[in-house]
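K.L.:
The amino acid sequence is not available; the structure is as follows:
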């Protein structure tokens, strides 16, 4: 090889090395923000923590949980409804999305038009439980007691699932009860255990530990199926009040303007995540059942809006 050829080869090698060294690194994928419209540590936040990491692995981009609590979940839902429809922000919400639409007269967004369902992570059964010292063992005895003396119940506040569940029982049984709102489920349960509250309606997994150790007494599951977590507790129909039906769903939604292609990609990823053995086991332990695709989620939303909005108005349950 002559001198000129060597010189050209050396120059080319240096140029390639410079180009490689100076070329910008590939940009990391933008994180996906999963907004939870409730405070950290609550049930919705716990579910977000279960699914967020594996979802990020399936999508190939990090998923960051962003807690934006306030106004019964409407603050976070409004944030997502008005977020840029670029596929970088999603909402993990619960049945509170429907209930808020019925109890809050002036929502800053339209839950039916401004948000699009992507995937139904599952639903959790709710149930009625009482303080043991109330002296009742079943729904018939509770109703007799409620008709003889005005009982009270605790909830997380006006329009929440605990409030609606207890009022569903009261209206079905045709009894009047006193509503005692608390700043969260935990203080309501503390007072139930202490005997200051007569009864509560809450998700089965929330009440299960206190039922197992005998600190509260189960009465009825608000569903057509018995709970696999508490199989000895009767269903509403078995207890004589089949109208007591209330399950709390958890699902992922996006702003209505987000591209259908991204929605389909996200739905497929979430379906894969909830069926991963470790995730499925944790969701089952949390009382989850019946996950569903976008169509199933839309059908559930339509049914809930059609059922609960008129019911809440008839019951005059309003936050303002």
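P.N.:
All right, it came through fine. Note that the coordinates shown come from a computational prediction; the quantities given were computed from them, not determined experimentally.
K.L.:
Please make it C-alpha for all contacts and neighbour counts, starting now.
P.N.:
Fine.
K.L.:
Please identify which helix or strand holds residue 66.
P.N.:
Residue 66 belongs to strand 63-67 when assigned by DSSP states H and E.
K.L.:
make that residue 35, sorry
P.N.:
Judged by DSSP H and E, residue 35 forms part of strand 32-36.
K.L.:
next one: residue 58
P.N.:
helix 43-59.
K.L.:
And residue 97, by the same measure?
P.N.:
helix 96-103.
K.L.:
Report all helices and strands that that helix contacts.
P.N.:
Secondary-structure packing of helix 96-103 (3 or more Cα pairs under 8 Å, 6 or more residues apart in numbering; DSSP states H and E): helix 74-81, helix 294-314.
K.L.:
try this one side by side with the last:
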């Protein structure tokens, strides 16, 4: 009989045949056969290769309510109906690499199938709401999240940020993934940290935080580089805002068919609730400290009228 473990993440109960230490403490259960109440089950299984014509450049495919991922030297994954993930690792795959793609692409696809708008970014708490910083790989999202954590702002999620139909960002894994040079700039030793997998120079940095509830997403910041020497924050509206949300949807190659119409509705709903701002950073001199300060100044300006009206009421 397999040894199963129960975890909690994104407000879901997850039963897994694969140990997932990245999610924190787990309750051991004998089998999922008699378990009740699990929202998502993760199990090992044998999966067929996808047709080459179905694969995106990132090795992703989707057919209705099933999404698949094929990762060279690691294995295959299928997210089914938002309730099950089947993992077929290669015999010599690094277990840490298997977990990286399971908790990244496969879990992101699962949240998409469950009806969430999944953003490729990092969420952090501001009072009773939150902000999300999105950007392409290498834009500095995780370094910026570490800077907000250093300043005392709880980080809800790193890399994968699901937003539910009510506009709430769902808390994810209690860790940030950072490159070694970013850790050096933060003055953080790597001696006690685990690499995300053996062939990668990124490290898992645990977060010290209590339990977090889903929070209303009020601000979305898009990290971009520019050739100038000033840091600018510019609002985005209309078609530009929709385009940016699609561009920074996690694994947007999976937004296909009926899912495309639903995604458009999700973006419209979010833009009705949240302010979207482009953060144009000077490529030569940008720092996490200056970017965090600029973002927090904008947030303070947003909050000040509300505070003033409360004080004068």
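P.N.:
Nice, thanks for sending it over. Please read all numbers here as calculations on a predicted model, not as lab measurements.
K.L.:
And the TM-score between them?
P.N.:
Once the chains are laid over each other, their TM-score by TM-score structural alignment, normalised by the length of the second structure reads 0.26; 149 aligned residues with a Cα RMSD of 6.9 Å.
K.L.:
thinking again about what came up before, so which bits of the helix holding residue 97 of the first structure are buried?
P.N.:
Within helix 96-103 of the first structure, the residues scored as buried using 16 or more other Cα atoms under 10 Å are 96-103.
K.L.:
Going along the chain, name the helices of the first structure.
P.N.:
For the first structure, applying DSSP state H gives helices covering 3-22, 43-59, 74-81, 96-103, 139-148, 161-173, 185-194, 204-212, 236-239, 260-274, 277-285, 294-314.
K.L.:
so the longest one versus helix 260-274, what angle?
P.N.:
To tie it back to what came earlier, the one meant is helix 294-314 of the first structure. 90 degrees (axes from the mean of the first three to the mean of the last three Cα atoms, to 10 degrees).
K.L.:
For helix 294-314 of the first structure, which residues meet the burial criterion?
P.N.:
Under the neighbour-count criterion of 16+ other Cα under 10 Å, helix 294-314 of the first structure has 294, 296-298, 300-301, 305, 308-309, 312 buried.
K.L.:
Return the member of these nearest to residue 33 of the first structure.
P.N.:
Minimum distance to residue 33 of the first structure across the buried residues of helix 294-314 of the first structure is 19.6 Å, recorded for residue 294 (Cα to Cα).
K.L.:
So what's the residue count around the closest residue in space to residue 65 of the first structure that isn't next to it in sequence?
P.N.:
The shortest distance from residue 65 of the first structure to any non-neighbouring residue, by Cα to Cα, 6 or more residues apart in numbering, is to residue 34 (4.8 Å). By the criterion of other Cα atoms under 10 Å, residue 34 of the first structure has 23 neighbours.
K.L.:
Thought residue 130 was touching residue 192 of the first structure, still the case?
P.N.:
Yes: Residue 192 of the first structure lies in contact with residue 130 (Cα atoms under 8 Å); the separation is 7.3 Å.
K.L.:
And these two? Which one has more around it.
P.N.:
A direct count of neighbours by other Cα under 10 Å for residue 192 of the first structure and residue 130 places residue 130 higher, at 26 against 22.
K.L.:
any idea how far residue 164 of the first structure is from the more buried one?
P.N.:
From residue 130 of the first structure across to residue 164 of the first structure, the span is 16 Å (Cα to Cα, to the nearest Å).
K.L.:
quick one: residue 270 of the second structure and residue 224 of the second structure, what's the gap?
P.N.:
Residue 270 of the second structure is 21 Å from residue 224 of the second structure, by Cα to Cα.
K.L.:
So these two - more neighbours on which side?
P.N.:
residue 270 (25 against 16).
K.L.:
The more buried one is in what secondary structure piece?
P.N.:
helix 258-271.
K.L.:
ok, then the element right after that helix?
P.N.:
Counting by DSSP H and E, what follows helix 258-271 of the second structure is strand 275-282.
K.L.:
relative to helix 258-271, how tilted is that next one?
P.N.:
90 degrees.
K.L.:
Now do strand 275-282 of the second structure: which elements does it pack against?
P.N.:
Checking 3+ Cα pairs under 8 Å, 6+ apart, strand 275-282 of the second structure ends up next to strand 215-226, strand 232-235.
K.L.:
Out of the ones you listed, which is the most enclosed?
P.N.:
When these are scored by mean count of other Cα atoms under 10 Å, the highest mean neighbour count falls to strand 215-226 (a mean of 21).
K.L.:
quick one, longest strand in the first structure?
P.N.:
Looking across the first structure with DSSP state E, the single longest strand is strand 115-130.
K.L.:
Now do the buried residues in that strand.
P.N.:
For strand 115-130 of the first structure, a neighbour-count test (16+ other Cα under 10 Å) marks 115-130 as buried.
K.L.:
Could you figure out how far that strand is turned away from helix 294-314?
P.N.:
Using the same axes, to 10 degrees: strand 115-130 of the first structure against helix 294-314 is 60 degrees.
K.L.:
show me where the second structure has helices.
P.N.:
All helices of the second structure, identified by DSSP H, fall at 95-101, 107-113, 141-150, 180-186, 238-247, 258-271, 288-312.
K.L.:
Which residues in the last one does the neighbour count mark as buried?
P.N.:
Just to be clear, that refers to helix 288-312 of the second structure. Buried, per 16+ other Cα under 10 Å, within helix 288-312 of the second structure: 288, 291, 294-295.
K.L.:
Could you save the buried residues of helix 294-314 of the first structure as TSV and add columns showing distance to residue 20 of the first structure?
P.N.:
Formatted as TSV, the buried residues of helix 294-314 of the first structure follow (distance: Cα to Cα, whole Å):
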residue	distance to residue 20 of the first structure
294	45
296	50
297	49
298	50
300	54
301	53
305	58
308	62
309	62
312	65
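K.L.:
Could you pull up the residues touching the closest residue to residue 313 of the first structure other than its chain neighbours?
P.N.:
Excluding the flanking residues, the one nearest residue 313 of the first structure by Cα to Cα, 6+ apart is residue 102, at 6.9 Å. Residue 102 of the first structure is in contact with 308-310, 312-313, 318, counting by Cα atoms under 8 Å, 6 or more residues apart in numbering.
K.L.:
shouldn't residue 36 of the first structure be in contact with residue 75?
P.N.:
No: checked against Cα under 8 Å, the pair residue 36 of the first structure and residue 75 is beyond contact range at 9.8 Å.
K.L.:
Pick out whichever of these two has more residues nearby.
P.N.:
A side-by-side neighbour count of residue 36 of the first structure and residue 75, using other Cα under 10 Å, places residue 36 first with 29 against 18.
K.L.:
Excluding chain neighbours, what is closest to that one?
P.N.:
The spatially closest residue to residue 36 of the first structure, leaving aside those adjacent along the chain, is residue 67, at 4.8 Å (Cα to Cα, 6+ apart).
K.L.:
wait, isn't that neighbour in contact with residue 44?
P.N.:
No: in this structure, residue 67 of the first structure is not within contact of residue 44 by Cα under 8 Å, at 9.8 Å.
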